[in-house]
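# sequence unknown, structure follows:
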């Protein structure tokens, strides 16, 4: 079906976004000038400052930093997220996936959902930045270099690697969610000079530019800098959508001595992105019942159910809608080695976040109209959020070996404290839009009920946590015992209703414990078998029944929820081909209580309800592989088989399953490189993702079809130049992302092509 023409009323949004694009281009031009000036200054530095001894990084003792693995193109032999220090992956009794810099570059990832595409056990979500479903459960918390950062979103230009811990990791992280933890590791300053620039062009008006400069700060011998900037502008295959992003990340590293380093990072991020879901699946039944969609008397359906609506349909879009976000973040980290065995790290962070979310909400129940087309009722909403908070985090590590490496110990103790530095604001406006024809939508119709403010709250609170973890090894690390315990609590928190000036106060919560017990045995040099049990607790909290109503509304009621997740896992890790290739096989069971699911229901106050779910379970097996099968062939991917069980029953009386989780899913990405000469190579790459059908609604009333997508690419490197051509979704498959509700299911992009040209200076 042809794409609907955009109404003239959309010009207000386009004018606004084009203005933002002009600003982004201007900023990138300024950044280019800065880099050029820096480059000239570096060239004018004295020969003494450019001596060979100064071109190398100072020797330092650092147990925290994970270095790139020279033996493996994809994956990593060491990880840092699970233990907060660089630790061999084989020594950790958990499954950890690593998307390293080489893989990010080869798949052309500029967004989180692309970066996670080939990670087993992970399904992307569309409407939440940097969020996924991991092992059956939604993971929305974001970590940056080990820091929990609320509302974190970035561009992949500043990301060196992404580490994904499968299953709860609260013994270290505290706020770990049921599915696991995702940690973004940023690019750091380097004392060796390096400059690069790239430009990408692609389908739907896609334009992206990246600049990266690093090196020794001119006039110094122990200070390095890095400056990264990226700008993106693109339209979309969906009606009335356009994306724009700008990220600028300067950082400084001061090596006071070989034992002491201070890293300061500033990150500015601005984005205008789509505000919600789109492209609904035209289910054959009502969302909450197995009854067919009702057909009015005398009406002949013109649209069949059991298929996707046109990919251009945008249920959450109207002229002027979108998600406008701006984030300013400052991070400072001090690391010091007292001895070869005793190390210390102290970090502080400041984050200020502003967001304006303007979108259309879609009722889960579809219906046939008198014209025989399928419709959905819609609401109108706008949410204004401001957050300003700080966090302090400290680690003290003791690590040593004795008796010719036959006995070793690593002990880590630490803390973190988070605090709102000023009251956060939450303002909500709601209204009602005309029903939408999901097959031939008309945009820009006036609201039947204009926006009116329903919530105006301010709040302030904080959290505290401390932990201790230990690993004891014997017989040259052939036997490793791992244990940890963390305690967390929330500080007293107040929320003020600015309509009535009424204030709700929540007292300091009791301490919640999150333990971990694990063991690893290495019967062979290349084989490690492990078992682990971990728990993730969270402080009790009051959950309102109606999420879109003020807390002081007379219709509001509250339920006390105490979330807890238990993960049990056994597995084997194989390191083959002299460390160049690795495989991980795991069998797991994750059980979660106290999950909160928000469900749209326009018949209820505020148009929605919070559903509390207990005894949700995901269990299965997972195979992951990464590395080099030869010098020329690098691969990454895996397979997962997941069974889920949720509280409640299906319409047929059998136990309900968790929506949006495929029973089976397989991914494989491979690159083959042809070496022409020392400075000339070309490579071909291909990827495939296939998944089973999934439940499209929480009530398990219908299934979304299985799908398979293919990606292709070609790369050419000649000297300092790089060129790449990427074809995503080559067969133009409608590939579902995480299913949320009947009118809110979403799909990955159709066939798109990107061309990138880059140069190193």
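The structure has been received and is ready for your questions. Computed from a predicted model, the values in this text were never measured in an experiment. Residues are numbered from 1 along each chain as shown.

# Only C-alpha atoms from now on, for both contacts and neighbour counts.
Fine.

# Assign the residue most central in space within the chain to helix, strand or coil.
In the chain, the C-alpha nearest the mean C-alpha coordinate belongs to residue 130, at 2.6 Å (C-alpha atoms, centre = their mean). Here residue 130 is coil, with the state taken from DSSP: H, G, I helix; E, B strand; the rest coil.

# if I read this right, it contacts residue 115, doesn't it?
No: using C-alpha atoms under 8 Å, residue 130 makes no contact with residue 115, being 9.9 Å away.

# Look up which helix or strand residue 104 falls in, please.
Element membership for residue 104 (DSSP states H and E) is helix 101-106.

# which secondary structure elements does that helix contact?
strand 159-166 (3 or more C-alpha pairs under 8 Å, 6 or more residues apart in numbering; DSSP states H and E).

# Contacts for the strand it packs on next, please.
79, 81-82, 94-101, 104, 134-135, 179-187 (C-alpha atoms under 8 Å, 6 or more residues apart in numbering).

# on contacts alone, who are the packing partners of the helix or strand that comes right after that strand?
Next helix or strand after strand 159-166 toward the C-terminus (DSSP H and E): helix 170-173. Where contact means 3+ C-alpha pairs under 8 Å, 6+ apart, helix 170-173 is packed against strand 462-474, strand 479-490, strand 512-524, strand 527-537.

# The structure to be compared is supplied as follows:
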């Protein structure tokens, strides 16, 4: 018996639109990747310019998703088998032709589609190769709406394509549209949109904190270990090749192993597309900023089995700070091979060369800067430099066996080298104007080799749908650290004279090599107990070996083992409302330095999360919001050993409790918003020194952000848009002893832009009211000023 999903009678324009997704299919009738006979391929070549529809169809049972698509497009969809009733459609969000939308919806269901006529399509199970039936390759989504502020699904929290509404955790996504509208150049600028996320800046780079604790950074699901292992300068990551940023709040060790308890910041990069697209962008700005970047993608062969993507950026800039400059070149190529339906192989990489001036700021006096010192005063040397070179390559495989079982595996190699030579301020002499200084000559090299594999399988057991995930990970990291320092000539703070760079004493020298091996095995089950009720259970076992080598020093070794569980539940009493609760644990092996008084590496840190919240879909799904309350308890924290100065003990404890609110989406056509607020009550609950009961350094109690844009939708000025927003950061203590306070601030930004045919012109003004403020310090005698009013003007061309 045929079951019909009826739709409105379609116009011929809709019929052409329905065929557009087949226009690029190969002409070979034997090609099982697309399954289109020779005559069908030739019949659709005129559909390249077909009209499209803007879809916002959430992941849901397939029959309901098909009904929504049919109602919007007028295309009738019919099927004969029972299979669609057991399948779940993927979310379709963005601008597509009906055929493209249907293809995305059916990915992973084991179903293909065949057009019977211009306004009717049938669904059929996918055998090995059926002429005329379109099978669905496992490639990246090509039609994601580049203007959307709301993202319905994210992979970071579960490593599966799960709607955020069904994830028992707080997940925030900063999509490409927000990065473009705010003209974000670096990752730290993007994370202003994530409530409760702040940065502690030590002059050589920024460390990311979330919910009062350090967060771990990942690229496409792989841990960027330079963040975890102390290379804070690496947080100045460029956003040139970023598609979106997904932030999972709280411990994430159940899927990712060792990591910080503040959360997982996953940087999702741009993937190759088979549809040709070429973008160039020129940016000019304050302080002699000049930036050029390209984004090129498309198929490499007529059959579209091979595709590429090339992102590159070149940037030079000075600073509002005297003598501070930066130079950067980065290239990120990617090649994709889709030999047949369901299989995708991607080889991608990145090369980054960067040079910048280290800058720790200006001396502090009380809770503010030393009186009379302007914010542009630089107290290092013009010849100071920080050089960073990073090389990375990854080979990944994604294979869909039958729509219910999927394998993803990858091998990653990366090498990061830092070379520093700079003059760092120390203490101010008694005269109040002479600054003692130290010369730092240091270098770090991080070499990583890793392998990951994830196998997912969907099955119905006793009437309940299970999504099983089994994964394994092996990783090896070698770190070489060189740190030499010597006293340098002092400098007059109020009348600096540069050029005296010779050390005034012999260098003290430090050498260390650290080897770490890690193995992890994890499982997860997402169980749909009944309609609207989902249970998520998971656990991971990790084994970590560390060995330290240092000339003339002991050679400590350390083995850590840990089990990291997670349990969560989501209840949707009605479709737009999700109530959730979760528990999770993190596992963070301590680096091989510092050591205990006995010469041993310290015990691994652990943290436990308890969280509950509510997620809402508002205004018919155009707007989404999350309200979350949490408590994180961290144990085995390093704290000074009072009986053995210079050493550490694992006796510290910290706790953070708080509430977070976030909102993102489209209020009305053309009016988009992303906003958030966080209350963070972070405390040191146990310590060997006198910091018990105090707040951790650099963590504000209140933070908030708002960004909104409006674009005219019709009339002669259609495409003209305006935007603006504000960031609020509360007072922060400068040290864990809470002996001085860095004042809070509110910074206002604004933008105006025009989207023309094939181009976009943008003007952004940051710190519109020229507010003087200071960033979070880690070099406690100093404060690093935030940038005064600045502008960015860009021209983007698309072909």
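That came through, no problem. In this text, all values refer to a predicted model and were calculated from it rather than measured experimentally.

# sorry, back to before: by how much does the helix holding residue 104 of the first structure deviate from the second structure on average?
Its aligned residues in the second structure lie a mean 0.6 Å from helix 101-106 of the first structure after superposition (mean C-alpha distance after the TM-score superposition for the first structure).

# How far does that helix sit from its chain's centre?
16 Å (C-alpha atoms, centre = their mean, to the nearest Å).

# Can you get me a residue count around residue 260 of the first structure?
Neighbourhood size, residue 260 of the first structure [other C-alpha atoms under 10 Å]: 19.

# What of residue 14 of the first structure?
Count around residue 14 of the first structure with other C-alpha under 10 Å applied: 16.

# wait, what's in contact with it?
residue 320.

# switch to 10 Å and redo it
Shown in contact with residue 14 of the first structure (C-alpha atoms under 10 Å, 6 or more residues apart in numbering): 20, 240-242, 319-320.

# so how far is residue 752 of the second structure from the closest residue in space to residue 141 of the second structure that isn't next to it in sequence?
Spatial nearest neighbour of residue 141 of the second structure, chain neighbours left out: residue 104 (7.4 Å); criterion: C-alpha to C-alpha, 6 or more residues apart in numbering. The gap separating residue 104 of the second structure from residue 752 of the second structure is 34 Å, by C-alpha to C-alpha, to the nearest Å.

# And the helices in the second structure?
Using DSSP state H, the helices of the second structure run over 12-20, 38-43, 62-73, 98-106, 176-181, 187-190, 225-228, 253-256.

# nearest to residue 718 of the second structure, of those?
For the helices of the second structure, the distance to residue 718 of the second structure is smallest for helix 176-181, at 16.6 Å, taking C-alpha to C-alpha.

# what residue of the second structure matches up with residue 244 of the first structure?
Using TM-score structural alignment, the equivalent of residue 244 of the first structure in the second structure is residue 327.

# before we move on, the earlier item: let me have the helices and strands packed on helix 170-173 of the first structure in JSON lines, extended by mean neighbour count and distance to residue 685 of the first structure.
Shown next, in JSON lines, are these (neighbours: other C-alpha atoms under 10 Å; distance: least, C-alpha to C-alpha, whole Å):
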{"stretch": "strand 462-474", "mean neighbour count": "20", "distance to residue 685 of the first structure": "40"}
{"stretch": "strand 479-490", "mean neighbour count": "22", "distance to residue 685 of the first structure": "38"}
{"stretch": "strand 512-524", "mean neighbour count": "20", "distance to residue 685 of the first structure": "33"}
{"stretch": "strand 527-537", "mean neighbour count": "24", "distance to residue 685 of the first structure": "29"}
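
# between those, which one is nearest to residue 199 of the first structure?
Among these, the nearest to residue 199 of the first structure by C-alpha to C-alpha is strand 462-474 (42.0 Å).

# ok, average deviation of that closest one from the second structure?
Mean for strand 462-474 of the first structure is 1.1 Å (mean C-alpha distance after the TM-score superposition for the first structure).

# tell me the angle that strand makes with strand 479-490.
With axes from the mean of the first three to the mean of the last three C-alpha atoms, to 10 degrees defining the directions, strand 462-474 of the first structure sits at 170 degrees from strand 479-490.

# Just name the most buried of the helices of the second structure.
Most buried of the helices of the second structure, by mean neighbour count (mean count of other C-alpha atoms under 10 Å): helix 253-256, with a mean of 29.

# Could you tell me where the helix holding residue 104 of the first structure falls in the second structure?
The aligned range for helix 101-106 of the first structure is 176-181, by TM-score structural alignment.
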